[in-house]
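Peer 1: Take this sequence and fold it.
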Amino acid sequence: MDLFDTHTHLDAPQFDEDRDEVIARAVEGGVSRMVNIGFNRETIPTTMALAEKYDFIYAAVGWHPVDAITMKKDDLEWIASLCQHDKVVAIGEIGLDYHWDTSPKDIQQQVFRQQIGLARELKMPIVIHNRDAHEDVVRILREEKAKDVGGIMHSYSGSWETAKICLDMGFHLSFGGPITFKNAKQPKEVLAQVPMDRLLLETDSPYLTPHPFRGKRNESAHVRLVAEAAAQIKGMDLEEIAQITTKNSLGLFGIM
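Peer 2: Have a look, this model is predicted:
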């Protein structure tokens, strides 16, 4: 088994007591590579430390929309400098979050645009966080010519109509634990229609834990459960889903 967890937060405090064991379980379970997400002033350094410690862990760095109000000019320059590191494979997670009232929408949109512009300048893919902001996310991606860089719609939860727009802009759609939930009708319907060369898997651990561990801490080893659900939805073998989604991930991130 060769699985790729394209979105995890192994530096989160939930793993402080057993981080090495969690990572070892993932490897033993067939997870050959992971991308850890550094999304603010606190998590970018810990993400980079993980990427430098483990050969098979890569980094994405960016500024999360809930923290948009804290981003300074120096932070954007910091992200740009880190993108020169050979273990940094994407800018993210970036985007819009209208669920949590922590950063004004106009500031979120400004920070989002700045980071798309940086990605275009550096020719880096982007990892999109989108919560309750589908229309504005799509509009800004179009206006900022995000098609030039592409990337990932992380933990995709939107409609098939929105998915088609994202696919037309060159984005991959990534799915996690929710596709294992009995009541998650829309993500399953969308996944069933996503072209195989645009499909990615993730955990978003320690969040969005798949069935049957829902309610407990998630970890990267559980990407296998996501792969099993995706295989069932697609009517394919688990090994085939793993092989294709890992190939997609390697190509998108430019990992040899």
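Peer 1: CA only for contacts and neighbour counts going forward, please
Peer 2: Fine.
Peer 1: can you pull out the strands in this protein?
Peer 2: With DSSP state E as the criterion, the chain has strands at 3-8, 31-38, 57-61, 88-97, 126-131, 151-153, 171-175, 199-201.
Peer 1: Mind listing residues that contact the third one?
Peer 2: It refers to strand 57-61. Contact partners of strand 57-61, identified using Cα atoms under 8 Å, 6 or more residues apart in numbering, comprise 33-39, 44, 47-48, 50-51, 79, 82-83, 87-93, 127.
Peer 1: out of those, which are buried?
Peer 2: Among these, the ones that count as buried by 16 or more other Cα atoms under 10 Å are 33-39, 44, 47-48, 50-51, 79, 82-83, 87-93, 127.
Peer 1: coming back round to it: most packed of the strands of the chain?
Peer 2: Among the strands of the chain, strand 3-8 has the highest mean neighbour count (mean count of other Cα atoms under 10 Å), at a mean of 29.
Peer 1: so what does that strand touch, helix or strand wise?
Peer 2: Applying 3 or more Cα pairs under 8 Å, 6 or more residues apart in numbering; DSSP states H and E, one finds that strand 3-8 contacts strand 31-38, strand 199-201, helix 223-234, helix 238-253.
Peer 1: nearest to Glu121, of those?
Peer 2: Of all the helices and strands packed on strand 3-8, helix 238-253 sits nearest to Glu121, with 16.4 Å by Cα to Cα.
Peer 1: Sequence B follows; please return its structure for comparison with A:
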Amino acid sequence: MTTSHQLPALDCHAHIAPDVTHRQLAALGDAAVFAVTRDLDEADAVTNRHDKKLVWGIGVHPALPAAVAAYDPDRFRALLPHFAFVGEVGMDRRTPLDSGRAVFSDILTACSDRPVLISVHSTGRVSAVLDELENKRHVGVILHWFTGASRDLARALEMNLYFSVNAAMPDTVFEAIPRDRLLPETDFPARTVRAQRPGHVDTLEDRLSTVWGQGIQDVRYRLWRNLKTIAVDSGAIETLPENIADIIVAT
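Peer 2: Below is the predicted model of the structure:
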């Protein structure tokens, strides 16, 4: 078993440019980062990358109308087998409801029999996103930076969904989400989070330590254990990069 003091920092949702250099990645230290992409061009660009510290995702960012408009179902399905992680996807108020729903629904359909984790954005469209997730269930769903009301949170918990949280979110959210359903994120480079880099979850871990009444290392261990559960349940443990899967299995 990997002990907590040996575990690297974990970041389940951050934005990293597809052309990031090895020198730039070295600045992340030992952090394990799930790197979302914004559109299928970016996803295509990372299919041949094998970065030790990163889990690249295939995304269609719902807050970017151009990404939603350019969505190609056939291209998404052709790229999907290259990925164990899907993100960033979902729905957003900045994109027309009908087109956003159609794209998200198709992505969920494409992922229905795939062993993947799915990082879902829901800003301004929480109810619509939950409707789609209820209609097309997938055990690998992680609600990223969830801002729904208490009734939405209750509904999401009934569906056994996971949540990735960051240092910009209030303690009341950390208190409301069961500890075994919570994962860490930075959403770097979001300014409100003030993360210095992807994987910089120190502030978040400090706050969770206070809210949970546990030591920092115990918090980190709990977060990795949560990742292990969703990775095993979804089957993504079999398709994640080997070095990341090895950490998860040993936790």
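Peer 1: Mind checking how well the two chains overlap by TM-score?
Peer 2: TM-score for the superposed chains, counting by TM-score structural alignment, normalised by the length of the second structure: 0.80, backed by 225 aligned residues with a Cα RMSD of 2.3 Å.
Peer 1: and the longest helix for the first structure?
Peer 2: Using DSSP state H to define each element, the first structure has its longest helix at helix 105-122.
Peer 1: how big is the offset of it relative to the second structure?
Peer 2: Compared with the second structure after the fit, helix 105-122 of the first structure shows a mean deviation of 0.9 Å (mean Cα distance after the TM-score superposition for the first structure).
Peer 1: so that helix matches what in the second structure?
Peer 2: Aligned by TM-score structural alignment, helix 105-122 of the first structure falls on residues 97-114 of the second structure.
Peer 1: what residues does that stretch touch?
Peer 2: Here stretch 97-114 of the second structure has contacts from 62, 68-69, 71, 73, 76-77, 89-92, 128-129, 132-133, 136-138, using Cα under 8 Å, 6+ apart.
Peer 1: in it, what's buried?
Peer 2: The neighbour-count check on stretch 97-114 of the second structure (16+ other Cα under 10 Å) flags 100-101, 103-108, 111, 114 as buried.
Peer 1: before we move on, back to that, any idea which of the helices and strands packed on strand 3-8 of the first structure gets closest to Ala163 of the first structure?
Peer 2: Nearest of these to Ala163 of the first structure, taken as Cα to Cα: strand 199-201 at 11.6 Å.
Peer 1: whereabouts in the second structure does the closest one align?
Peer 2: The counterpart of strand 199-201 of the first structure in the second structure, using TM-score structural alignment, spans residues 182-184.
Peer 1: Average offset of the matching stretch relative to the first structure?
Peer 2: Mean deviation for stretch 182-184 of the second structure: 0.4 Å (mean Cα distance after the TM-score superposition for the first structure).
Peer 1: In contact with the residue nearest to Tyr207 of the first structure when sequence neighbours are not counted, which residues?
Peer 2: With sequence-adjacent residues excluded and distances taken as Cα to Cα, 6 or more residues apart in numbering, Tyr207 of the first structure is closest to Asn218, at 5.6 Å. Listed by Cα under 8 Å, 6+ apart, the contact set of Asn218 of the first structure reads 203-210.
Peer 1: The same query, at a cut-off of 7 Å, please.
Peer 2: By Cα atoms under 7 Å, 6 or more residues apart in numbering, the residues touching Asn218 of the first structure are 205-209.
Peer 1: still on that earlier bit, columns distance to Gln186 of the first structure on top of the helices and strands packed on strand 3-8 of the first structure, output as JSON lines?
Peer 2: Output for these, formatted as JSON lines (distance: least, Cα to Cα, whole Å):
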{"stretch": "strand 31-38", "distance to Gln186 of the first structure": "26"}
{"stretch": "strand 199-201", "distance to Gln186 of the first structure": "16"}
{"stretch": "helix 223-234", "distance to Gln186 of the first structure": "12"}
{"stretch": "helix 238-253", "distance to Gln186 of the first structure": "20"}
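Peer 1: of those, which approaches Gln193 of the first structure most closely?
Peer 2: Of those, nearest to Gln193 of the first structure by Cα to Cα is helix 223-234, at 8.6 Å.
Peer 1: looking at the second structure, where would I find the counterpart of that closest one?
Peer 2: Going by TM-score structural alignment, helix 223-234 of the first structure lines up with residues 201-212 of the second structure.
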